[in-house]
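Asker: sequence and predicted structure are below.
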Amino acid sequence: MNGLVPLPRVTLGVILGMSCSFSLAATPEEKIASAMSAAPPSVSATATILDWPADMAAEMPTLRQGTNGWTCLPDMPATPGNDPMCLDAPWLDWLNAWVNKTTPVTKELGFGYMLQGGSPESNTDPYASGPSDSNEWITEPVPHLMILVPDAAMLEGLPTDHNNGGPWVMWRDTPYVHIMAPMPAYRP
């Protein structure tokens, strides 16, 4: 995958219905700054920066080529929260699978940063578009590090409660299961 993630129109169509927190008219420099705020400078300073495409069926355009193997994305224009992210290669593959609703193949540990928090979402359903009685809606996402493991069985016994004050397993019993570890917010 050449660092470009094709985004299907159908998946992001749901997202486009949400209110925007980041202007589609933002300059490339503003988008780069947003993307870099997702991770510590030791990660984001030399990361590749991709952008969300105007045509959601297109590949993500490159705003800046990086050298350290990390890829950062600015705040997603169509979501209500501030959700830039920086991802290593396993997480970028995971993102591609999640967006395309395919099963990710995780062969090694993966790490992703979202130090601005994110948008409200379900703790149990990776495609929920709003709160329900059964999806454990997270209304105030905290800044976090996301961890992928190659075998979901490695997560057995870890908590799933996002209110426990520490790391928890998100989207258990789905192909998109991962660990969420709260972190201090990064203020550029």
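Answerer: Ah, there it is. Numbering: from 1, shown residues only.
Asker: hey, let's count contacts and neighbours off CA atoms from now on
Answerer: Will do.
Asker: how about the contacts made by residue 175?
Answerer: Applying CA atoms under 8 Å, 6 or more residues apart in numbering to residue 175 gives the contacts 103, 104.
Asker: quick one, strands of this structure?
Answerer: Remark: strands assigned in the chain by DSSP state E are 48-50, 62-64, 71-73, 85-87, 110-114, 121-122, 137-138, 144-148, 168-170, 178-182.
Asker: use this one as the comparison:
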Amino acid sequence: MRRFILLATAGACLLPGLAGIARAADVTADELMDRLKGVAPEAVLEYATLLHIPAEGDPQVVQEGTNGWTCMYPGTDPMCADAQAVSWAQAFMGQTEPPETVGFIYMLLGDEGASNIDPYAAGETADNQWVQTGPHVMIVGAGARPLYDTYPQTVPDEAGLPWVMWPDTPYAHLMIPVE
């Protein structure tokens, strides 16, 4: 998930108005849609802005959306985020205080793993509670703080239960596994 956020928000930071993001794409909307199939409900994906994030170069808008969602496949950890979640990711990337909003992210294809306690961990260590999550959704943003006191602050032993990731940071968010 961390890799997703780093790659995705590198381009998503420009999302207000999508100014500055290249319009020519290395992939077509149909190709990117095929790669993203299953990451979010079809109704979200179909009308979302599709953002292609190449290994090198600037992010590219492949499809202008009409529903307020941005979906991307930055090489790993494909996802769809609403506008508030994009703002949260921008704060994460800029290491600034997240907005007092609540955002929602679909990651129904799962992720490749991240530290549960260190938002900026580059890889697994003996003490950073590395977790790889299957299909899940995330509730993010400072506005969701009241939720965080009612859920475990570590990954539950029992699969499928929600928990708070990055609990003692401004970027705490609720991880909700789904089947």
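Answerer: Okay, I see it. All values reported here derive from a predicted model rather than from experimental measurement.
Asker: what's the TM-score here?
Answerer: TM-score of the superposed chains, computed with TM-score structural alignment, normalised by the length of structure 2, equals 0.77; 157 aligned residues with a CA RMSD of 2.4 Å.
Asker: re earlier: possible to save the strands of structure 1 as CSV with distance to residue 28 of structure 1 and mean neighbour count?
Answerer: Shown next, in CSV, are those (distance: least, CA to CA, whole Å; neighbours: other CA atoms under 10 Å):
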stretch, distance to residue 28 of structure 1, mean neighbour count
strand 48-50, 10, 25
strand 62-64, 7, 16
strand 71-73, 12, 30
strand 85-87, 16, 28
strand 110-114, 20, 24
strand 121-122, 27, 20
strand 137-138, 30, 18
strand 144-148, 25, 22
strand 168-170, 32, 22
strand 178-182, 29, 21
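Asker: adding distance to residue 5 of structure 1, write these out as a markdown table.
Answerer: Below are the strands of structure 1 laid out as a markdown table (distance: least, CA to CA, whole Å):
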| stretch | distance to residue 5 of structure 1 |
| --- | --- |
| strand 48-50 | 9 |
| strand 62-64 | 11 |
| strand 71-73 | 11 |
| strand 85-87 | 12 |
| strand 110-114 | 16 |
| strand 121-122 | 22 |
| strand 137-138 | 26 |
| strand 144-148 | 18 |
| strand 168-170 | 23 |
| strand 178-182 | 20 |
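Asker: so which of the ones you listed comes closest to residue 1 of structure 1?
Answerer: strand 71-73 (12.2 Å; CA to CA).
Asker: counting by contacts, list what that closest one packs against.
Answerer: Where contact means 3 or more CA pairs under 8 Å, 6 or more residues apart in numbering; DSSP states H and E, strand 71-73 of structure 1 is packed against helix 28-36, strand 48-50, strand 85-87.
Asker: so it matches what in structure 2?
Answerer: Strand 71-73 of structure 1 lines up with residues 70-72 of structure 2 when matched by TM-score structural alignment.
Asker: what ranges do the helices span in structure 1?
Answerer: In structure 1, the helices defined using DSSP state H lie at 9-16, 28-36, 41-44, 89-99.
Asker: any chance of these in CSV, with mean neighbour count and distance to residue 158 of structure 1 too?
Answerer: Formatted as CSV, those follow (neighbours: other CA atoms under 10 Å; distance: least, CA to CA, whole Å):
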stretch, mean neighbour count, distance to residue 158 of structure 1
helix 9-16, 15, 30
helix 28-36, 21, 30
helix 41-44, 16, 27
helix 89-99, 20, 20
